[in-house]
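Asks: Sequence plus the predicted model coming up.
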Amino acid sequence: MNENERKIEHLSDKEILASLYGSQAAMLLIGLTGAYFVFDDLSMFLQLLSFTWYETIVIGGSFALIVVGVDLLMYRFIPYRHLDDGGINERVFKGRSVLHMIILCMVIAVVEELLFRAVLQTAFGLIAASIIFALVHVRYLKKPILFSFVLLVSFSLGLLFEYTNNLTVTIFAHFLIDFLFGLFLRKKSRK
């Protein structure tokens, strides 16, 4: 067990959740502040949010299933030490009810897509937003495979946003990726 794993092991469930929700609150504040400067008015932002079954469920859902499939293949064929984030993801999802996981994943998806796709990608472009997204996942910096995968997923979500011009699609895809992966980790931790 490395030093990060020991630190994580000593954190209480409440401390892990407080840290997670605190970081999401900070990103939401940054995203809303950024949206104020990026969009001329609320209607410009709201144009990015529309629900259509085909785009949201079929395109966004298919994208998410592909990402989760690749993720599961990585867990099957790549040694765990290359994919271990220090146990943070497992601690986040371990012991959560399905309802709490849905809420948690929805908060993460809405906040991160607002900040990274709607604000940063609109203001600075796909590459900058994707790199910043990957760097925010700082615990992956010492894990080249994880970092590369998160960067690729972020870039792909950005392309999905550019293709659909619909934030609802990327929110649903992000939610589904996190939720399905969370279910995998939850099941794995019960073994």
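Replies: Arrived safely.

Asks: C-alpha only now, for contacts and for neighbours.
Replies: OK.

Asks: can I assume residue 120 is in contact with residue 127?
Replies: No - using C-alpha atoms under 8 Å, residue 120 makes no contact with residue 127, being 9.9 Å away.

Asks: so the closest residue to residue 63 other than its chain neighbours is in which element?
Replies: Sequence neighbours aside, residue 173 is the residue nearest to residue 63 in space, at 6.6 Å (criterion: C-alpha to C-alpha, 6 or more residues apart in numbering). Using DSSP states H and E, residue 173 maps to helix 167-189.

Asks: So for residue 120 and residue 127, which residue has more residues nearby?
Replies: It is residue 120, of residue 120 and residue 127, that has more neighbours when counted by other C-alpha atoms under 10 Å, with 23 against 16.

Asks: Put this next to the first one:
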Amino acid sequence: MRKRGKPVDSRDERLLFWNLCLTQVLVTLAALGLLAYQGRLGWELWMPAGWDMWFAGLAAGLTVVAADLFLYRSVLRKWLDDGGLNKLLFGKMSPGGIVWVSAGVAVSEEMLFRGALQYWLGILLTSLLFTLIHFRYLRSWLMTALLFAVSLFLGWVTEVSGSLVPATMAHFTLNLVLGLLLRFGKVR
């Protein structure tokens, strides 16, 4: 983790990017392994997947983005600091790269957490694990609480819809919009 005030080195950005890629490969492998063990590895996780499911996910993601931006622009801003890791990751990434990273993270994490783990552990314990693996946010009580709440919401969306599509689309939308806002300097 870089210290405040230290100049950002392009090696830091590349290292963070490759750590993210490796982490997501491991998350995907864990998801596929657990789903295969459960006998649930198939397209049925993504069904029903009509346009209404994609739209519901988009609406859910934009709702979370709006809440996040409202809190960011309020007096709570100082508690929404991840130490600059998201800015380091997305700050110079191409918009196309942000799309690919957002999609990869959303698919892999939702397959593991909402697809495999929620099946065994339920929404509450899955959300706790989801929050804990995003350990960079644990330094802020507000970011931890928000991440836990978002995870509960994604778990509920999955439970109600019977599909991973809305939660994955919401996760993708959240990552994409906030990544683009970071890239273009609209948030810090």
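Replies: Structure received. In this text, all values refer to a predicted model and were calculated from it rather than measured experimentally.

Asks: What is the mean deviation of the helix holding residue 173 of structure 1 from its aligned residues in structure 2?
Replies: Here the mean offset of helix 167-189 of structure 1 against structure 2 after fitting is 1.2 Å, by mean C-alpha distance after the TM-score superposition for structure 1.

Asks: Summarise which helices and strands that helix is packed against.
Replies: Applying 3 or more C-alpha pairs under 8 Å, 6 or more residues apart in numbering; DSSP states H and E, one finds that helix 167-189 of structure 1 contacts helix 61-77, helix 88-93, helix 98-113, helix 144-164.

Asks: Of those helices, give the one that comes closest to residue 138 of structure 1.
Replies: Closest to residue 138 of structure 1 of these is helix 144-164 (C-alpha to C-alpha; 8.7 Å).

Asks: Relative to structure 2, which residues correspond to that closest one?
Replies: The aligned range for helix 144-164 of structure 1 in structure 2 is 141-161, by TM-score structural alignment.

Asks: how close does the matching stretch sit to structure 1?
Replies: So stretch 141-161 of structure 2 averages 0.3 Å relative to structure 1 (mean C-alpha distance after the TM-score superposition for structure 1).

Asks: Now find how far off-centre the host helix or strand of residue 21 of structure 1 is within its chain.
Replies: Residue 21 of structure 1 belongs to helix 13-38 when assigned by DSSP H and E. Centroid separation for helix 13-38 of structure 1 versus its chain: 13 Å, with C-alpha atoms, centre = their mean, to the nearest Å.

Asks: Also stretch 137-150 of structure 1?
Replies: 13 Å.

Asks: List the buried residues of that stretch.
Replies: By 16 or more other C-alpha atoms under 10 Å, the buried positions in stretch 137-150 of structure 1 come out as 139-140, 143, 146-147, 149-150.

Asks: Quick check: end-to-end length of it?
Replies: 8 Å (C-alpha to C-alpha, to the nearest Å).

Asks: and what of stretch 34-44 of structure 1?
Replies: Across stretch 34-44 of structure 1, first to last residue, C-alpha to C-alpha, it's 14 Å.

Asks: Check which residues of stretch 37-50 of structure 2 are buried.
Replies: For stretch 37-50 of structure 2, by 16+ other C-alpha under 10 Å, it's 41, 45-46, 49.

Asks: My error: substitute stretch 54-67 of structure 1 in the last question.
Replies: Within stretch 54-67 of structure 1, the residues scored as buried using 16+ other C-alpha under 10 Å are 55-57, 59-61, 63-65, 67.

Asks: Okay then, goodbye and thanks.
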